[in-house]
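J.: Provided below for reference: sequence and predicted model.
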Amino acid sequence: MDLKDHIRRVPDFPKPGILFYDISTLLAHPDAWQETVRQLEAGVAPHKPDVLAGIESRGFLVAAPLALRLNLGFVMLRKPGKLPGPTVRHSYALEYGEDAIEMQEDAVTPGQRVVVLDDLLATGGTMRAATDLLHEQGAEVPSAACLIELSFLQGRDKMNVPVHSLMSFASGDTASLGPDAG
């Protein structure tokens, strides 16, 4: 099964010039979604994670079912102010400004093996920030994984861990996923 056949491309969303890679069509197709989770399992399980971390919000859709399948815990990595209780934050630079990612202070323990998941790797900023935050908390991050990689944006080059992607789109696709693409 070619998973790319289940990714809808939406031109000019959320604004003109952006080509949005929509995973909702993949999620809606039971056989394609089962195959996606199976392929993610094959790519992630060899890293022997103790817990999976999903990046807000589409990364939750990827990490949570895989954590369930692998009998692992799941950690949410969110935008600031979205998690209750004490949190830890990692700020990172954007092309025009700054952003941050947070997790609950007790979400991981030093030495835990954590694989980071998201739906998309674009420029690499958000995924790199996620791995940096986890490293700062003493976690070991052996890998990151995503459904879609926009290889023409070279986000993989910014990563400090190996990245496993199920699908890659090359420069023929001319724009990124949008304002929260990372």
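T.: Here it is on my side, so go on.
J.: all contacts plus neighbour counts: C-alpha atoms, from now on.
T.: Noted.
J.: and the residue nearest to the spatial centre of the chain, how far from residue 6?
T.: With distances taken as CA atoms, centre = their mean, the residue of the chain nearest its centroid is residue 118 (1.5 Å). Residue 118 is 17 Å from residue 6, where distance means CA to CA, to the nearest Å.
J.: which residues are in contact with the closest residue to residue 57 other than its chain neighbours?
T.: Leaving aside its sequence neighbours, residue 57 sits nearest to residue 78 (CA to CA, 6 or more residues apart in numbering; 7.6 Å). Residue 78 makes contact with 55, 56, 57, 101, 102, 103 under the criterion CA atoms under 8 Å, 6 or more residues apart in numbering.
J.: and here is the other one:
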Amino acid sequence: MADNQDLIDLVRTIPDYPKPGIQFRDVSTLLLEGPAFRQTIDRMIALVDPSRFDLIAGIEARGFIVSAAMSYALQKGKVMLRKPGKLPGQSVSIDYALEYGTDRIEMHVDAVQPGQRVLLVDDLIATGGTAMAGVQLLRGQGAIVESALFIVDLPDLGGAQKLAGAGVQPMALMAFAGD
């Protein structure tokens, strides 16, 4: 992980959100700065080898922003991993645990073909519940998921280690310890 202090300085910390004891790392302040957002996408792209994946899967909602920009820059297709009831076609879903509750994500049943290589992208990895659900959902449809990319890693919460344990290489531009 490179220094990226210029980008780290633009991430706002909101204490006790969404519940007491959680230090929410808010990338929306980073996204407000056009040149910084461009640098974020460029630096994320520099961490991956585009020949190693066919599609980019973004997790709703902030993961859509990052994955769409990467998909555009790399001319790769984009898979949407959405909250329940948002997809118009036939979908497949998975329930998962968050650090502050439970949730579900879905994707169209025909979004990936067996054997397609997919890069999973989101804004942040904490406990890894959402990312692991994305990996399981994609793999359940036959996709090969070997890498996941994030703006922020909260390493003390163990999500990156969970991904690594599942055979997925986690990468992030920055980390905030102690969260």
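T.: Received it, and whenever you're ready, just let me know what you need. Only a predicted model underlies this, so the values are computations on that prediction, with no experimental measurement involved.
J.: re the thing from before, can you select the buried ones from the contacts of residue 78 of structure 1 in PyMOL?
T.: To isolate the buried members of those in PyMOL, using 16 or more other CA atoms under 10 Å:
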select buried, resi 55+56+101+102+103
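J.: which of the contacts of residue 78 of structure 1 fall in helices?
T.: Secondary structure of the contacts of residue 78 of structure 1 is defined by DSSP state H; no position falls in helices.
J.: can you find the partner of residue 142 of structure 2 in structure 1?
T.: In structure 1, residue 142 of structure 2 lines up with residue 138, judged by TM-score structural alignment.
J.: map residue 34 of structure 1 onto structure 2.
T.: Using TM-score structural alignment, residue 34 of structure 1 lines up with residue 38 in structure 2.
J.: next one: residue 67 of structure 2 from residue 16 of structure 2, what distance?
T.: 28 Å.
J.: those two: who's more crowded?
T.: A direct count of neighbours by other CA atoms under 10 Å for residue 67 of structure 2 and residue 16 places residue 67 higher, at 30 against 11.
J.: now do the SS call for the more buried one.
T.: helix (DSSP: H, G, I helix; E, B strand; the rest coil).
J.: over to residue 177 of structure 2?
T.: Applying three-state DSSP: residue 177 of structure 2 is coil.
J.: show the contacting residues for it.
T.: 154, 155, 156.
J.: count of residues packed around the counterpart of the first one in structure 1?
T.: In this case it means residue 154 of structure 2. The equivalent of residue 154 of structure 2 in structure 1 is residue 150 (alignment by TM-score structural alignment). By the criterion of other CA under 10 Å, residue 150 of structure 1 has 25 neighbours.
J.: from residue 13 of structure 1, how far off is residue 150 of structure 1?
T.: Applying CA to CA to residue 150 of structure 1 and residue 13 of structure 1 gives a distance of 16 Å.
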